[in-house]
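Chemist: here you go, sequence then predicted model.
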Amino acid sequence: MQIKTYRAQFIRELSSIYDEGEAESFFYLILEEKKQLRRIDLALQPDLVFSEADLQVWNSILEQLKLEIPVQYLLGKTHFYGLEFEVNENVLIPRPETEELVDWIIQENLKIEKFKDLKILDIGTGSGCIAISLAKNLPNAQVFAIDVSEKALATAQKNAEINEVKVTFIHKNILETVDLEQEFDIIVSNPPYVRNLEKQEIKKNVLDHEPHLALFVEDDNALIFYRKIAELARKNLSPNGQLYFEINQYLGKEMVELLENLNFATIELRKDIYGNERMTRSSVQ
């Protein structure tokens, strides 16, 4: 079968679940991964065909996409901040909003990084996307990363090796941690923050397949991770150290109040590219 013919069939069969643009993006992601062909290659060689073996692979992937299994899990990888990351059912798929948080940290600290070695801690690292991207782009920094899931840490370690950076990974339940035991210049976290009441807003492919441990918090204690991490940061950030959070877009006001009540200074609430209040930066005096 000609690839362009299969492409039309692929998009059509997914049209009841995904919009055409998303289904088409899946097709080209898979095409590049499985056949090392790009959109331009197909345009220049419209008579390219799939073999019977190719069709078996593609039909299997198509059926899994119909079950709304994330395409990144099917491919076993994704891209984040220009780097490649292995992903699986043990870790969240990195989001573009988190790239914005990483970029904020890098841009604010590049000039500092040139003059001293930064010590950075990422809490709830998952795939390691934040810690590894920071280690790659702030090469003089010492980067540490914590997660409660040993399986997530194993994936993060692989990703550090793939991207040729050194990150010290630590298995720890942050909610049970009394002290971080050393001082850091930057603490960053993208902890669980989706309230159960917001589950109806979550797409089925996320709700059914990504790890709930990394996503959800109880409605009546939605800031449990932020409060604990901020309390630890008060003790373990260096003078003028910075605390960065990715946050629930509906709880920006509450996050600022929490940081104010814990006597953080220069608190900044920043919107993401979609106009949602999605991240904060604060410092200790």
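Modeler: Ah, there it is. Numbers count the residues shown, from 1 in each chain.

Chemist: switch to C-alpha atoms for all contacts and neighbour counts from now on
Modeler: OK.

Chemist: residue contacts, residue 39?
Modeler: Counting by Cα atoms under 8 Å, 6 or more residues apart in numbering, residue 39 makes contact with residue 28.

Chemist: can you tell me how far residue 75 sits from residue 11?
Modeler: Note on residue 75: its distance to residue 11, by Cα to Cα, to the nearest Å, is 18 Å.

Chemist: which of the two has more residues huddled nearby?
Modeler: Between residue 75 and residue 11, residue 11 has the larger neighbour count (other Cα atoms under 10 Å), namely 21 against 16.

Chemist: counting by contacts, list what the helix or strand where that one lies packs against.
Modeler: Per DSSP states H and E, residue 11 falls inside helix 3-14. Applying 3 or more Cα pairs under 8 Å, 6 or more residues apart in numbering; DSSP states H and E, one finds that helix 3-14 contacts helix 20-35, helix 52-66.

Chemist: and residue 119, which of those is closest to it?
Modeler: Evaluated over the helices and strands packed on helix 3-14, closeness to residue 119 peaks at helix 20-35, with 36.0 Å, by Cα to Cα.

Chemist: pull out the buried positions in the host helix or strand of residue 231.
Modeler: Per DSSP H and E, residue 231 falls inside helix 224-236. Neighbour counts over helix 224-236 (16 or more other Cα atoms under 10 Å) mark 225-227, 229-230, 232-234, 236 as buried.

Chemist: for comparison:
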Amino acid sequence: MDKVRDIFSYFAAAMSIFALLGAVYQAFNDQKGSALTLGTIFLVGALIVFLPQVEFIKTLGVEARLRQTVTEAVATLASVRRLAEISARASYLTIAWGNRLGTPSARDKQSVLDDIDAQLSDLKVTPEERAIIVKPWVAMIKADFFFLYSRVVREFATIKASDLTARIHATQSREAQEASMAHSDLITPWSNQTSKFGAMERLERKSLAAVIDEYMPAKGGWLSEKELATFETFKLELVRLNDNCAKKGGYTPEASDYYDRYKEGQNDKAQAKQLWEASR
């Protein structure tokens, strides 16, 4: 009979974990009904697993006498802690890789993960253990900032090409035509080189600043020295935001607001336009 009860308890625990993961996933896909249902299943499963271990409860858990010995109670707490770590790791992986092209916002994602972090802290998960859990999320934040930067560079290239073409139409001068051809000759090899840049592989091994430097054209390329200086300022801002995120183990409020403001394609164009005007 005890063996049957143990098997049922393990089954209920497993179902609870899957229900929790499903609730997180459905919540981020705006399926509130199914998320609530799965969350309820998780709570019921948790009660089935852990409530039979308590002989009596007084005033909402202020006093409880456990059926297990002290050693068994410690083992149970360790199991709960391990389950929390596994659940947290799964949540970080799901949020890091899920919905990369759309909602929810970086701020909303980080809000959920901050709640999970609070639970891990309550369970005395060490900083070293947490660093392993949040590693995929921190890596994706760094990638988010790199791809934001690279999109703005591409938009800037479009603005510059359009400006050179407009000068040809406006002046009909040989100098304008030569400037446009020179720009084309310089940007074409850079475009070919960066089309197979392999940013994710580089970001796994190097800092954000180093990968951005490898992505950018060298001095004397299609960007003038003043334009390169403007992009250097932009890079330092993103590196600062990313470093603060890495220290926290997630988006800071400043970084999430910044990324959410500029992550859309139309805003990439606006930011490139700002950099263009600053470099004139």
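Modeler: The structure has been received and is ready for your questions. Remember, it's a predicted structure, so these values are computed and weren't measured experimentally.

Chemist: got a TM-score for the two of them?
Modeler: The TM-score (TM-score structural alignment, normalised by the length of the second structure) is 0.27; 137 aligned residues with a Cα RMSD of 6.8 Å.

Chemist: burial count for residue 146 of the first structure?
Modeler: Neighbour number of residue 146 of the first structure under other Cα under 10 Å is 24.

Chemist: no wait, residue 281 of the first structure
Modeler: 22.

Chemist: element containing it?
Modeler: Using DSSP H and E, residue 281 of the first structure falls in strand 277-283.

Chemist: which parts of the helix ranked longest in the first structure are buried?
Modeler: When the first structure is parsed with DSSP state H, its longest helix is helix 96-113. Buried residues in helix 96-113 of the first structure, defined by neighbour count with 16+ other Cα under 10 Å: 97-103, 105-106, 113.

Chemist: immediately after it, which helix or strand?
Modeler: Moving toward the C-terminus from helix 96-113 of the first structure, the next element (DSSP H and E) is strand 119-123.

Chemist: who are the packing partners of that following strand?
Modeler: helix 129-137, strand 142-147, strand 184-189.

Chemist: how about those, which one is nearest residue 3 of the first structure?
Modeler: Closest of these to residue 3 of the first structure is helix 129-137, at 33.6 Å (criterion: Cα to Cα).

Chemist: what packs against the closest one?
Modeler: By 3+ Cα pairs under 8 Å, 6+ apart, helix 129-137 of the first structure packs against helix 96-113, strand 119-123, strand 142-147, helix 150-162.

Chemist: now render these as CSV, adding distance to residue 25 of the first structure.
Modeler: Shown next, in CSV, are these (distance: least, Cα to Cα, whole Å):
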stretch, distance to residue 25 of the first structure
helix 96-113, 16
strand 119-123, 31
strand 142-147, 32
helix 150-162, 24
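
Chemist: and of these, who's closest to residue 252 of the first structure?
Modeler: helix 96-113 (14.9 Å).

Chemist: quick one: contacts for residue 256 of the first structure?
Modeler: So residue 256 of the first structure contacts 267, 269 (Cα under 8 Å, 6+ apart).

Chemist: what residues sit buried inside the helix or strand where it lies?
Modeler: Residue 256 of the first structure is part of helix 252-261 when elements are defined by DSSP H and E. Across helix 252-261 of the first structure, burial judged by 16+ other Cα under 10 Å covers 252, 255-256, 258-259.

Chemist: what's the closest of these to residue 143 of the first structure?
Modeler: Residue 143 of the first structure lies nearest to residue 259 out of these, by Cα to Cα, at 23.9 Å.

Chemist: determine which two of the buried residues of helix 96-113 of the first structure are furthest apart.
Modeler: 97 and 113 (23.4 Å).
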